[in-house]
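Undergrad: Just to be clear, the model below is a prediction. Sequence and coordinates:
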Amino acid sequence: MPRTESHSTREDELAFELDPEDVPVNKLTSFHGRLQHFLHRSSDEMTDSPAARTTAISQPTIKLEDTETKDQAIQDRAEPIKPSPKRRKAVQATSTTISRPPTRSTPPSPNKRKRNTPAPTPIPLGPSATESLLRDTIPPNLILLLVGVNPGIMTGISGYAYAHPSNLFWKLLHSSGITSMRHKPSDTYKLPSLYSVGNTNIVERPTRDASMLSRAEMNAGVPVLEAKIAAQRPEAVCLVGKGIWEAVWRVRRGRGIRKEEFRYGWQEGENMGVCEGWAGAPVFVATTTSGLAAGMKLVEKEAIWAELGEWVVRKRQERGFVPQIMKQEDI
């Protein structure tokens, strides 16, 4: 009987703990980790008969892992899971991103004051691309008329022939003996009176270099040049650059000049400006004086120009033309 009383006391305690009106508790904690020693039965099945006790003893013991799972499920239903601070921030960021409406670019308000930015100061560019301040110097009966391709940009702006510092024109005139000193570009319009030497171009449009001219422009300048020569009748014509003679050749023969047909110097039988009563002026083809042309060395250019210079000096002597020496104040 003492054993029965002990068993009855334990059942009463179990019934008290399993009261359905109580709040679910963690049985694993409540029974000090010995939950597997207790069998869950209804009140009807709890009797004092030996058969019932035998049945209760013979039932399999509940595993701790299963009990822990059930207890955890009960606790999960009883208490909601609180997310960690990091997870809470991530959820808030996600919800903010999803719920945020798409932004639209709004046009600037018409009442918004504009910044008063000063207008750029225009840079004076001189004459337009089709104009040049350079003028021909072709008085009648010159000893030599120099014919260039076209004015450079600096020449078109200044109005002085071969005005760029890199151009070798004034240097070669002096080294060849055509001029008695190395003149400045500003002396362009003094050459006829000082040396009986004039200047013109086959194309009047100024460009950075002669390669920017088309063949059509060069060809169109040939009859104009022929007319100038026929009108003023210089004793000889010097074409300053191979390209000028190539244009004359194309106009006269309707084809380009072959490599074996070209040579610098005097062109025999190829006078320019031929007209009634005049046989025309002999043609001398000199090298270009442009600083951009590096196909020939300076020594080679000076040799070709020296041939022309010898002829000019001789013709001046025949005429009795004495080159004038410029005064110091004119230099």
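TA: Sure, I can see it. Residues are numbered from 1 along each chain as shown.
Undergrad: can we go C-alpha only for contacts and neighbour counts from here?
TA: Noted.
Undergrad: Where do the helices of the chain begin and end?
TA: 2-17, 27-30, 50-58, 64-78, 85-99, 153-158, 169-176, 191-195, 215-232, 242-253, 298-319 (DSSP state H).
Undergrad: how about those helices, which one is nearest residue 281?
TA: Proximity to residue 281 (C-alpha to C-alpha) singles out helix 215-232 among the helices of the chain, at 7.6 Å.
Undergrad: buried stuff in that closest one?
TA: By 16 or more other C-alpha atoms under 10 Å, the buried positions in helix 215-232 come out as 218, 219, 221, 222, 225, 226, 228, 229, 230, 231.
Undergrad: The second one and residue 225, how far apart?
TA: Translated: residue 219. From residue 219 across to residue 225, the span is 10 Å (C-alpha to C-alpha, to the nearest Å).
Undergrad: I would like the residues contacting stretch 130-149, please.
TA: Stretch 130-149 is contacted by residues 127, 151, 155-161, 189, 192, 196-206, 210, 232-241, 243-244, 312, 315-316 when judged by C-alpha atoms under 8 Å, 6 or more residues apart in numbering.
Undergrad: Can you add distance to residue 285 and give the helices of the chain back as TSV?
TA: TSV is the format used below for the helices of the chain (distance: least, C-alpha to C-alpha, whole Å):
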stretch	distance to residue 285
helix 2-17	127
helix 27-30	118
helix 50-58	131
helix 64-78	107
helix 85-99	81
helix 153-158	22
helix 169-176	14
helix 191-195	20
helix 215-232	15
helix 242-253	7
helix 298-319	9
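Undergrad: Buried only: go through the contacts of stretch 130-149 for me.
TA: Buried among the contacts of stretch 130-149 by 16+ other C-alpha under 10 Å: 151, 155-161, 189, 192, 196-206, 210, 233-241, 243-244, 312.
Undergrad: alright, now check it against this:
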Amino acid sequence: MTTHTLPDLLAPGLRLVSVGLNPSLPSVAAGFYFANPRNRFWAALNASELVREHLTPGPEAMRRLFEVHRIGFTDLVKRPTRGAGELRAADYRAGAAALEARLARYAPRLLWFHGRVAWGHFLHHARRLQPAADWGLQPERLAGAPVFVTPNPSPANAAFSRADLTAHYRALAHYLAALEGTR
């Protein structure tokens, strides 16, 4: 039985690939990433320097991020849930192996993990490593690409304000620009 989920937005030559923990039920129902109106992704993205245009959440914004800005999207675990508490070790084990294979095929320039939970589960289940405690650039690489970790914008992660998220997204934008030689 196949579970309905969000499709990956991946292709060769992407500048950045966003990696979430797993799709939310509102995102799957709406058909695009970060669809929950309480999710702070879109507000933080629009306030950051990652893209130089204001995007209204929806399929057209996803298309522009993918085709114009060359930002892709995927998840560690593709099974949608109401919350991370519904995921099991088997989900993470299978997800880590599948994610590594997907990313190796496309070789993006930079990977962007949303949250230490996603990054930590990937490292634990794929490499038996513990993640560094810091946000930002990580010492490990994945599919040959540097990894940058920012707080998860989910409404369940209320410890971080929109301003906090925006600051982390700006740091990501600055690192990406330096990586591309545009800063």
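TA: Alright, I've got the coordinates. Only a predicted model underlies this, so the values are computations on that prediction, with no experimental measurement involved.
Undergrad: so which of the helices of structure 1 is the most packed in?
TA: helix 153-158 (a mean of 22; mean count of other C-alpha atoms under 10 Å).
Undergrad: What range does that one cover in structure 2?
TA: Under TM-score structural alignment, helix 153-158 of structure 1 corresponds to residues 25-30 of structure 2.
Undergrad: Average offset of that stretch relative to structure 1?
TA: With the two structures superposed, stretch 25-30 of structure 2 lies on average 1.3 Å from its match in structure 1, counting by mean C-alpha distance after the TM-score superposition for structure 1.
Undergrad: Quick one: residues in contact with that stretch.
TA: Counting by C-alpha under 8 Å, 6+ apart, 4, 5, 6, 33, 34, 35, 36, 80, 81, 82 sit against stretch 25-30 of structure 2.
Undergrad: May I ask which of these has the most neighbours?
TA: Most neighbours among these, by other C-alpha atoms under 10 Å: residue 33, with 28 neighbours.
Undergrad: Spit out the contact partners of that one.
TA: Residue 33 of structure 2 neighbours (C-alpha under 8 Å, 6+ apart): 6, 23, 27, 62, 73.
Undergrad: one more time with 7 Å
TA: Applying C-alpha atoms under 7 Å, 6 or more residues apart in numbering to residue 33 of structure 2 gives the contacts residue 27.
Undergrad: Name the residue closest to the centre of structure 1, please.
TA: residue 208 (21.5 Å; C-alpha atoms, centre = their mean).
Undergrad: Can you find the partner of it in structure 2?
TA: In structure 2, residue 208 of structure 1 lands on residue 82 (TM-score structural alignment).
Undergrad: ok, its match to residue 38 of structure 2 distance?
TA: 14 Å.
Undergrad: Same question for residue 165 of structure 2.
TA: 14 Å.
Undergrad: what does residue 60 of structure 2 give?
TA: For residue 60 of structure 2, the distance to residue 38 of structure 2 - C-alpha to C-alpha - is 19 Å.
Undergrad: ok, now residue 91 of structure 2?
TA: 26 Å.
Undergrad: returning to that earlier point: which two from the contacts of stretch 25-30 of structure 2 end up farthest apart in space?
TA: Across those (C-alpha to C-alpha), the longest gap, 17.1 Å, separates 4 and 36.
Undergrad: What lines up with residue 154 of structure 2 in structure 1?
TA: Alignment note (TM-score structural alignment): residue 154 of structure 2 maps to residue 290 of structure 1.
Undergrad: who are the neighbours in contact with the closest residue to its match other than its chain neighbours?
TA: Nearest non-adjacent residue to residue 290 of structure 1, counting by C-alpha to C-alpha, 6 or more residues apart in numbering: residue 167, 4.9 Å away. Applying C-alpha under 7 Å, 6+ apart to residue 167 of structure 1 gives the contacts 289, 290, 291.
Undergrad: Filter those down to the buried ones and hand me the PyMOL line.
TA: Selecting only the buried entries of the contacts of residue 167 of structure 1 in PyMOL, with 16+ other C-alpha under 10 Å as the criterion:
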select buried, resi 289+290
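Undergrad: Closest to residue 308 of structure 1 out of the contacts of residue 167 of structure 1?
TA: For these, the nearest to residue 308 of structure 1 is residue 289 (14.3 Å; C-alpha to C-alpha).
Undergrad: from what I can see the closest one touches residue 170, true?
TA: No: counting by C-alpha atoms under 7 Å, residue 289 of structure 1 sits too far from residue 170 to count as a contact (8.9 Å).
Undergrad: What residues sit buried inside stretch 140-155 of structure 2?
TA: 142, 143, 145, 146, 147, 148, 149, 150, 151, 152, 153, 154.
Undergrad: In strands, which of these fall?
TA: 142, 145, 146, 147, 148, 149, 150 (DSSP state E).
Undergrad: right, and the last one touches residue 113 too?
TA: Read it as residue 150 of structure 2. Yes: with contact defined as C-alpha under 7 Å, residue 150 of structure 2 and residue 113 form a contacting pair (6.4 Å).
Undergrad: what separates the aligned residue in structure 2 for residue 173 of structure 1 from residue 137 of structure 2, distance-wise?
TA: In structure 2, residue 173 of structure 1 lines up with residue 45, judged by TM-score structural alignment. As judged by C-alpha to C-alpha, residue 45 of structure 2 and residue 137 of structure 2 stand 18 Å apart.
Undergrad: swap in residue 73 of structure 2?
TA: For residue 73 of structure 2 relative to residue 137 of structure 2 (C-alpha to C-alpha), the value is 19 Å.
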